[in-house]
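**Q** Coordinates for the following, if possible.
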Amino acid sequence: MRRNKQEPPIKIISHRGASGHRPEHTLASYELGARFGGDFIEVDLVATADGALVARHEPEISGTTDVADHPEFADRRTTRTIDGREYTGWFTQDFTLDELRTLRAVERIPDIRPDNAAHNGSHPIPTFQEIVDLAKSLTRELKRPIGVYPETKHPAYHAEIGLDLEPPLLAALLDNGLTGPEPEVPVFLQSFESDSLRRLRDAQVPCVFLMGTEDHWRRFLTPEGLAEVATFAEAIGPAKDLVFPRDDEGAISEPTSLVDDAHEAGLLVHPWTFRSENHFLPANLRGDGPRSYGGFAAEYEAFFAAGVDGVFTDHSRHAYLARELFLAEG
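**A** Got it, this is the predicted structure:
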């Protein structure tokens, strides 16, 4: 994929928005991520009972909304199995969009991000259309492209319950002029499921195959596996540890060949997820206190030097400053 020479060579992907500063997947978080220097608004998409696409980290919403405080929905608490894992709580598939809009977002990890919890109850659950509208508005205001980077979340599960994610996503992209080689705002489509990406190829925009650290991803990490990925995607989104493993002490170690191998296969590399709090950093970059910021700049520098093409980050401003310093130093 060719880059516009005027665009930065390393993309900053605001992971669920500026989720290190506001409750994730809210319009306030998305806007702040862009204003902090993010190039893309990253969105997890799930479906409501009436087929609307909304932004939540998972279909189960007890940890990211105030649904437990709504007695009118108490009887909808249930247990479901999603991709082999059992969850108990409330699920977007059991709410219409109008019902879901009566809920408010809350901070998912308040012990690590207590300042975010101060915003609990302030923001509704956004639809994908509202996020696209925001990206277009910010593109005009900031005079630089603010793209959208939606993920189909558990697409096989949604298909099983008759709420396929791909058709409404493709329709929304088409309706908003976000398909083809020159969409109105930049787009990447992402999923952990290759079948979902294949169903999205008609959008004619770059697709990103997400990869975790579990054993079943190993076959895709070889040159042969990456060549297979290149048949249905333009990029990979690997967990950070697949690029820079951590040693037995939890410290960052030497990089693998994944970035070079992916580039050889013609794939961009966008690893996830960068977070600045000590709780998440490699052991050798941590300071004091799990909530405080540690040596995040050194982590970004290592990945930038390894040749990654973008980073998923909860702290877009930190990524932006680290990128500017790296590029300035040549």
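
**Q** hey, let's count contacts and neighbours off CA atoms from now on
**A** OK.

**Q** State the number of residues packed around Asp98.
**A** By other CA atoms under 10 Å, 10 other residues sit near Asp98.

**Q** Am I right that it sits in a helix?
**A** Yes. Applying DSSP: H, G, I helix; E, B strand; the rest coil, one finds Asp98 inside a helix.

**Q** mind listing the helices for the stretch 201-330 of the chain?
**A** Applying DSSP state H, counting those that start in this stretch to the stretch 201-330 of the chain gives helices spanning 223-229, 258-264, 296-305, 316-328.

**Q** Nearest to Arg3 among those helices would be which one?
**A** helix 258-264 (14.2 Å; CA to CA).

**Q** Show me what the closest one is packed against.
**A** helix 223-229, strand 268-269 (3 or more CA pairs under 8 Å, 6 or more residues apart in numbering; DSSP states H and E).

**Q** Buried deepest among those, which one?
**A** strand 268-269 (a mean of 25; mean count of other CA atoms under 10 Å).

**Q** which other residues reach that strand?
**A** Glu234, Ala235, Ile236, Gly237, Pro238, Val259, Ala262, His263, Val308, Asp309, Gly310 (CA atoms under 8 Å, 6 or more residues apart in numbering).

**Q** Quick one: which of those is the most crowded by neighbours?
**A** Ala235 (27 neighbours).

**Q** distance of that one from Glu130?
**A** 26 Å (CA to CA, to the nearest Å).

**Q** Another sequence for comparison is provided below:
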Amino acid sequence: MQRLPVILTLFLLIAACGISEISKAPLPVEEPILIAHRGASAYTPEHTILAYEAAKQAGATYIEIDLQMTKDGVLVAMHDEKVDRTTDGNGFVKEYTLEELKQLNAGQSFNRTYPDLANKQFENLEVPTLEEIFLHFGDDVNYYIEMKSPGIYVGMEAKLLALLKQYKLIHVNEGLPKVIIESFNEDSLTKVHQLEPRLPLIKLYSFKEEAAALSVQEYNRLRSYASGIGANLNSVTTDFIQEVQQNGLQIYLYTIVNEVEMKQALNLKPNGIFVNNPNLGIRIKDEFD
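**A** Alright, predicted model coming up:
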């Protein structure tokens, strides 16, 4: 009769081991990967289908998509919580229904801000939904998705996962994962991890200049759910990057805007680099190799 508790204990230990083995999704070993920040945002209106197309044509490893959510619960690609900077509208994304948001022009402000890059092709661009992006590109690109302000948007994580599953974008094959998810919000990332442990997760940080540092406790906590971290270029040193990697995590640097910064980033040997201009990033990386 005493063998039953022992068997039960062994079963629970085996189950626990099984859970721990799927506790963190692997990231690619090829490095450094290049992530097109908001698409090819250096020369096309950010977070538009056109910007993502330009990034794909340039050969970026991933396209980055920032997520906001409309009043009627639709995930859309936009960096800011407000529409003012990138459209001809004003106010918060969460105050717009999708139908209302679709009336805004997502390209005119780019033409005004960057007259040297202005293009008639940019004049009538829409804010795309995440589903429209998946429908347009499907399996042809890799997606690096940031959940913006998930504390404001209740249910963002579940909606994102539902779309990823609907379009069969959660891959467990060897090599590059089709989707990587990032956020500054740890609670949101752990929620995603609990719902779908197969997805690689990146915890974002914004450190003070040359002051990037993580405690032993932070490393332990990160390893429980994350595959890596994201950090601002001007905050990191070679020693910090090596420390992160020696702790079993990858590190991705943001955001490179010119040739000098690209060379600086490559010299630091991170696992990935966010670039506004994927053409420039790829050229410098090829020369660097």
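
**Q** TM-score of the superposed pair?
**A** Here the superposed chains carry a TM-score of 0.81, computed using TM-score structural alignment, normalised by the length of the second structure; 259 aligned residues with a CA RMSD of 2.5 Å.

**Q** can you redo the helices and strands packed on helix 258-264 of the first structure as CSV with distance to Glu24 of the first structure?
**A** Below are those laid out as CSV (distance: least, CA to CA, whole Å):
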stretch, distance to Glu24 of the first structure
helix 223-229, 29
strand 268-269, 23
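
**Q** What residues of the longest helix along the first structure count as buried?
**A** Using DSSP state H, we find that the single longest helix of the first structure is helix 128-142. Neighbour-count burial for helix 128-142 of the first structure flags Phe128, Gln129, Ile131, Val132, Leu134, Ala135, Lys136, Leu138, Thr139 (criterion: 16 or more other CA atoms under 10 Å).

**Q** Closest one of these to Gln93 of the first structure?
**A** Among the buried residues of helix 128-142 of the first structure, and counting by CA to CA, the member closest to Gln93 of the first structure is Phe128, at 15.8 Å.

**Q** How about the secondary structure of Ala51 of the second structure?
**A** helix.

**Q** Would you mind finding the match for it in the first structure?
**A** Aligned counterpart of Ala51 of the second structure in the first structure: Ser29 (TM-score structural alignment).

**Q** Can you show me the helices along the stretch 1-150 of the first structure?
**A** Using DSSP H, counting those that start in this stretch, helices in the stretch 1-150 of the first structure cover 27-35, 97-100, 114-117, 128-142.

**Q** Those: which one's closest to Ala298 of the first structure?
**A** Using CA to CA, those put helix 27-35 closest to Ala298 of the first structure, at 20.9 Å.

**Q** in the first structure, which spans are strands?
**A** 11-14, 40-47, 53-55, 78-82, 85-89, 147-152, 189-191, 207-211, 235-238, 268-269, 310-313 (DSSP state E).

**Q** For Ser62 of the first structure, which of these is the nearest?
**A** Closest among the strands of the first structure, once you apply CA to CA, is strand 85-89, at 5.8 Å.

**Q** hmm, back to that, which residues touch the match of Ala51 of the second structure?
**A** Ser29 of the first structure touches Arg16, Gly17, Ala18, Ser19, His21, Arg22, Pro23, counting by CA under 8 Å, 6+ apart.

**Q** related to what we said a few turns ago, nearest to Glu107 of the first structure, out of the helices of the stretch 201-330 of the first structure?
**A** Taking the helices of the stretch 201-330 of the first structure one by one with CA to CA, helix 316-328 is closest: 17.8 Å.

**Q** which outside residues touch stretch 281-289 of the second structure?
**A** By CA under 8 Å, 6+ apart, stretch 281-289 of the second structure touches Leu34, Ala58, Gly59, Ala60, Glu259, Met262, Lys263, Leu266, Val275.

**Q** So Val275 of the second structure is in contact with Ile256, correct?
**A** Yes. Counting by CA atoms under 8 Å, Val275 of the second structure touches Ile256, with 4.8 Å between them.
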